[in-house]
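> Structure here, sequence nowhere to be found:
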């Protein structure tokens, strides 16, 4: 009889325990410097590369750990993501994006593309970026950035934003609309671009948010960029038809959960050291937070399991529910920790204010109202798309 999946098993390996120690010591300590200047967390990235965590979603044949939702091990990469976020949510998101990029490229890329963009990941911290976001986009899958067919390839024009990892990336998968087709199932196309290509420019100074400042996410401008056929990733419409967006819900949920846990664990240590553990109100608030965290962990693990026990759509809906629930728990704990820890805890010498700002900024990605509407549509028997996030 096949043993049921235990999503928590990955947390108890020696490698994961070493990763947690790295995250809550060196990553957390470096966070203040990255945050101040909106810098790439390059030291953290280098350490994660040496330990193999930047390739977690890749197959073992390509030097990875063989963990993603399409394999028999859907948990390891998500638990690693969660663990990194306990120390530095910004670093965790950089890792999430490069792992999602690598996973998709291995699944649908050509042999040449894998050799050009995945093999270098064995040797150095060769980061990928997944760039769909752009200003005034009509729909998640309907792009303003266009590609026009010409002799020998395509000419691409447009402006993309929130290009995570752009300051040090090796390549980016860019979403464009192919001219001549109206429906996104026919015109949505992934193309691979590299820094330094003619017509590609990047603005790294644009990204100055309130939180997640250790995740530089630049503007990329594409001005008559010529791309050859071998720079197209997959067929037109492959990304929406293969439901890739739905596979990424839990990556965000893992970062939300890990950041909330990191903030909570720091808070516990802070109030204990100040002898405030005997205060009845603080005891009650701490108990409330623990209860909420346990609920968040349970729905996270349930959603991971659904990818092996339920249909794809059911797993996507469970992942959306987990992502939204964990985001709300993050907001609740943020509020309670501020009041329980007191104003001194918000001084720059402590990491609490960075956790708060990172969570406040990052959980907006969940699109809570849209998430609730989609889940409501499914419950009421109406049509819905569980890959959407907004």
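Looks like it arrived, so ask away. Predicted, not measured: the structure shown is a model, and the values here were computed from it.

> contacts, neighbours, all on C-alpha from now
Fine.

> Residue 177 should be in a strand, yeah?
Yes - Residue 177: assigned to a strand according to DSSP: H, G, I helix; E, B strand; the rest coil.

> That one contacts residue 139, doesn't it?
No - here residue 177 does not reach residue 139: they are 11.9 Å apart, not a contact under CA atoms under 8 Å.

> who's more crowded, these two?
residue 177 (26 against 11; other CA atoms under 10 Å).

> could you measure that one against residue 185, distance?
Distance, residue 177 to residue 185, by CA to CA, to the nearest Å: 10 Å.

> Kindly report the same for residue 76.
32 Å.

> More neighbours: the two, which one.
Taking other CA under 10 Å, residue 76 and residue 185 do not tie; residue 76 has more neighbours (23 against 17).

> Contacts only, for that one.
By CA atoms under 8 Å, 6 or more residues apart in numbering, the contact set of residue 76 is 7, 10-11, 56, 67-68.

> Check the secondary structure at residue 236 for me.
Residue 236 is classified as coil under three-state DSSP.

> check contacts around it.
With CA under 8 Å, 6+ apart, residue 236 has these contacts: 185-190.

> Residue 171 too?
Here residue 171 is in contact with 117, 127-129, 192-195 (CA under 8 Å, 6+ apart).

> show me what contacts the residue nearest to it when sequence neighbours are not counted?
Take residue 171 and drop its neighbours on the chain: the residue closest to it by CA to CA, 6 or more residues apart in numbering is residue 194, 4.6 Å away. The contact partners of residue 194, by CA under 8 Å, 6+ apart, come to 170-172.

> got the residues you listed as TSV, with secondary structure columns?
Formatted as TSV, the contacts of residue 194 follow (three-state DSSP):
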residue	secondary structure
170	strand
171	strand
172	strand
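
> and the comparison structure, right after this:
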């Protein structure tokens, strides 16, 4: 395993670092206050040639994504973006994952129709599987239903966490065939943002963190989706284990957010006058060690995906995600201790990072992640696609 970036990876890391420092970071507080999707940040990434992070080089992308030529390339964009604006990083990661899935399972017609817009015009796609009560029911036990009609499907349901639903060219939505069973009859539909029967429910996004990852509720009321906008066959989400391919995107967000906290501390602590304090040095060292340990687990998991060692990559991605979550907890605690209350005014960079890290890490169940790894090593049945 080569621990050095390729020239292209280093270029991506530097480009996004520059955008983050000079554009994403300065915009972050205003975006958070407004609770708006990060349109300008997406425009900057598009202008830098990075809107196709999950698209192959053959189509003009950078080859990222779990099944791509260079999975780490996309993760570096997410990591460096999160270092300055975690909300934007979540939006980018989602767009990358879903555009990657589109290329992997879409028909030739779908790819020819949608991918050029992503690469050449900055179009975005999102993915919304969640809905109220799904955590208790299970990943695929959805109440959103799809009923076959002439020429397409009629979708009815209520979804939540529709990230970038307002600016996505296509909202990729999950449903279950009416009267069917799961996961065999779980389906995925690409819904144009202006489709009749598709409504973004106003005033349904007001979290304490990740506010600029605008994720409102969505209402589908007799929403017609043509057959040519069905993405993959029934049951494909489960059989292709797409949930497992998203773990590293979350890990990269936590990694980048923690790095942003470290950046703040290195600048702030000398100004506070506590840089020579042994306790401060200890806690900062703990943060640095934890971040570095997380980084190399994330990068190794990416390397396993690149090697097409899929079973190993899925499991090791769980390791990386778990370490990223542990690091997030440590960083939040240690940073608050050594920075002090004055650094936690609501409008500080540190306070924003802590809000975002805590809120975003609620996507994951730390104990279940570790238990999944434990089941594997005990020779028991395990499921790397489950998140909660």
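Yes, it's here. Just so we're clear, the structure is a prediction, and the values are computed from it rather than from any experiment.

> Got a TM-score for the two of them?
TM-score of the superposed chains, computed with TM-score structural alignment, normalised by the length of structure 2, equals 0.95; 386 aligned residues with a CA RMSD of 1.7 Å.

> Now intersect the contacts of residue 236 of structure 1 with the strands, please.
Counted as lying in strands by DSSP state E, out of the contacts of residue 236 of structure 1, are 188-190.

> any idea where the strands of structure 2 begin and end?
Under DSSP E, structure 2 gives strands at 125-128, 145-149, 152-159, 170-177, 186-192, 198-201, 217-226.

> got TSV for those, with distance to residue 274 of structure 2 too?
Listed next are the strands of structure 2 as TSV, based on distance: least, CA to CA, whole Å:
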stretch	distance to residue 274 of structure 2
strand 125-128	44
strand 145-149	58
strand 152-159	48
strand 170-177	49
strand 186-192	54
strand 198-201	48
strand 217-226	45
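
> Mind checking the ones you listed for the one nearest to residue 289 of structure 2?
Closest approach to residue 289 of structure 2 among the strands of structure 2 (CA to CA): strand 125-128, 34.4 Å.

> Any idea how many residues pack against the corresponding residue of structure 1 for residue 75 of structure 2?
The alignment partner of residue 75 of structure 2 in structure 1, by TM-score structural alignment, is residue 78. Neighbour count for residue 78 of structure 1, taken as other CA under 10 Å: 28.

> show me what contacts residue 78 of structure 1?
Contacts of residue 78 of structure 1 (CA under 8 Å, 6+ apart): 250-251, 254.

> can we see that at 10 Å?
Shown in contact with residue 78 of structure 1 (CA atoms under 10 Å, 6 or more residues apart in numbering): 7, 10, 56-57, 67-69, 84, 96, 250-255, 300-301, 304.

> can you check residue 253 of structure 1 too?
Taking CA under 10 Å, 6+ apart as the test, what residue 253 of structure 1 contacts is 78, 81-82, 259, 296, 300, 319-327, 363, 366.

> for residue 215 of structure 1, same thing?
34-35, 38-41, 88-95, 162-167, 207, 209, 358.

> Just the buried ones out of the residues you listed, please.
With burial judged by 16 or more other CA atoms under 10 Å, the buried subset of the contacts of residue 215 of structure 1 is 34-35, 38-41, 88-95, 162-167, 207, 358.

> Among those, which ones are in helices?
34-35, 89-95, 358 (DSSP state H).

> tell me which of the residues you listed is nearest to residue 224 of structure 1?
residue 94 (28.2 Å).

> Which residue in structure 2 aligns with that closest one?
Using TM-score structural alignment, residue 94 of structure 1 sits opposite residue 91 in structure 2.

> Test my guess that that match contacts residue 37.
Yes - the criterion here is CA atoms under 10 Å, and residue 91 of structure 2 meets it with residue 37 at 8.1 Å.

> residues shared between the contacts of those two?
Contacts common to residue 91 of structure 2 and residue 37, judged by CA under 10 Å, 6+ apart, are 163-164, 212-215.

> show me the residues around the match of residue 94 of structure 1 that make contact.
Residue 91 of structure 2 neighbours (CA under 10 Å, 6+ apart): 37-38, 42, 78, 124-126, 163-164, 212-215.

> Of these, which pair is most distant in space?
Pairwise over the contacts of residue 91 of structure 2, using CA to CA, the maximum falls at 78 and 215, 17.9 Å.

> who has more neighbours, these two?
Per other CA under 10 Å, whichever of residue 78 of structure 2 and residue 215 has more neighbours is residue 78, with 33 against 25.

> Let me know whether the more buried one touches residue 252 as I believe.
Yes - counting by CA under 10 Å, residue 252 is a contact partner of residue 78 of structure 2 at 6.2 Å.

> anything in contact with each of those two?
Common neighbours of residue 78 of structure 2 and residue 252 (CA under 10 Å, 6+ apart) are 72, 89-90, 93.

> residue in structure 2 matching residue 284 of structure 1?
Per TM-score structural alignment, residue 284 of structure 1 is aligned with residue 282.

> number of nearby residues for its match?
Other residues within reach of residue 282 of structure 2, judged by other CA under 10 Å, total 13.

> contacts for stretch 356-363 of structure 2?
So stretch 356-363 of structure 2 is contacted by 32, 82, 85-87, 90, 207-213, 250-251, 253-258, 261, 324-326, 328-329, 331-332, 350-354, 387-388 (CA under 10 Å, 6+ apart).

> repeat for stretch 341-352 of structure 1
Taking CA under 10 Å, 6+ apart as the rule, stretch 341-352 of structure 1 contacts 28-29, 31-32, 87-88, 262-264, 266-268, 270-271, 274, 276, 282, 334, 337-339, 353-354, 356, 358.
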